[in-house]
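Engineer: Fold the following and give me the result.
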Amino acid sequence: MGAMQPMHWLIVAVVVVILFGSKKLPDAARGLGRSLRIFKSEVKEMQNDDSAPASAPVAQPAPAQLPTANTAVVANGAAAPVAQPTEVKPL
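Structural biologist: As a prediction, the model looks like this:
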C-alpha cells in the first residue's frame, strides 16, 4: 500500500510541469547533471588524494607578503597609525 502506483507518478509529473513549466525543466535537468558530474569527479579526486603515498614531499607555497599598516611619523620620530576612510554601504 506504501508503493506509488503509475497514476500517482503521472499526477506528480503533471504538478511538476505546471509548477516549473516545460521550458525550465530541461535547464534544471542539465544543471543537475553537471552538478552530479562535478560531485563525482571531486569524490574521485579525494579518493586519489587519500591513496597517494604519505612519504612524497609536498611543495609548500611561499608565504605571501603581509600588507603593511599605513603609518605617519610624528614630531618625536615615532610612527603613528593613520586612520583609513571606511566605506559606507547603503542598506
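
Engineer: CA atoms for contacts and neighbours, from now on please.
Structural biologist: Will do.

Engineer: And the helix ranked longest in the chain, what does it pack against?
Structural biologist: The residue-count maximum for a helix in the chain (DSSP state H) belongs to helix 24-51. Using 3 or more Cα pairs under 8 Å, 6 or more residues apart in numbering; DSSP states H and E as the contact test, no helix or strand touches helix 24-51.

Engineer: same thing but at 10 Å, please
Structural biologist: For helix 24-51, the contact count by 3 or more Cα pairs under 10 Å, 6 or more residues apart in numbering; DSSP states H and E identifies helix 6-20 as packing neighbours.

Engineer: Distance-wise, check the closest residue to L25 other than its chain neighbours relative to P81.
Structural biologist: Counting by Cα to Cα, 6 or more residues apart in numbering, L25 lies nearest to V17, which is 7.6 Å off, once chain neighbours are set aside. For V17, the distance to P81 (Cα to Cα, to the nearest Å) stands at 62 Å.

Engineer: Sequence B follows; please return its structure for comparison with A:
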Amino acid sequence: MFGLSELAIILVVVIAVLAARKLPDLARSAGKSARILKAEARAAEEQDRRDAPRVIRGETVPGDASPEAERPRR
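Structural biologist: Just a heads-up that it's a prediction; the model follows:
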C-alpha cells in the first residue's frame, strides 16, 4: 500500500498543517537555544585558555614536590 517514505512525507505534511501556528515560535526558541549554547561554549573555551598552566623559563620544579616529601620520616 504505502511505503515508508510516503508515510514520512504524509506525517510531515500533517504536522506542518496542524502545528502551523507554533512553527515560528519553535524556530525562534531553537535559534535562541543555539545562540546560548554557542555563547556558553565560547565562554568555556576562554576559561580553559585562562586556566592553562604557563611555563616560565628559568624555574625548575623538583621531581617530588609534594608536601609529604618535605616532612621528616619517623
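
Engineer: average gap between the longest helix of the first structure and the second structure?
Structural biologist: Its aligned residues in the second structure lie a mean 1.0 Å from helix 24-51 of the first structure after superposition (mean Cα distance after the TM-score superposition for the first structure).

Engineer: how about the very next helix or strand once past that helix, aligned to which bit of the second structure?
Structural biologist: Read in the C-terminal direction, the helix or strand following helix 24-51 of the first structure is strand 71-73, with elements assigned using DSSP states H and E. Taken onto the second structure by TM-score structural alignment, strand 71-73 of the first structure occupies no residues there; it is unmatched.

Engineer: follow-up on the earlier one: more crowded one of V17 and P81 of the first structure?
Structural biologist: Residue environment comparison for V17 of the first structure versus P81 gives the larger neighbour count to V17, 14 against 11, counting by other Cα atoms under 10 Å.

Engineer: number of nearby residues for L26 of the second structure?
Structural biologist: One way to gauge burial is a neighbour count; for L26 of the second structure, by other Cα under 10 Å, it gives 12.

Engineer: ok, the equivalent of it over in the first structure - contacts?
Structural biologist: With TM-score structural alignment as the criterion, L26 of the second structure lines up with A28 in the first structure. A28 of the first structure makes contact with 20, 34, according to Cα atoms under 10 Å, 6 or more residues apart in numbering.

Engineer: repeat for L32 of the first structure
Structural biologist: Neighbouring residues of L32 of the first structure by Cα under 10 Å, 6+ apart: 26, 38.
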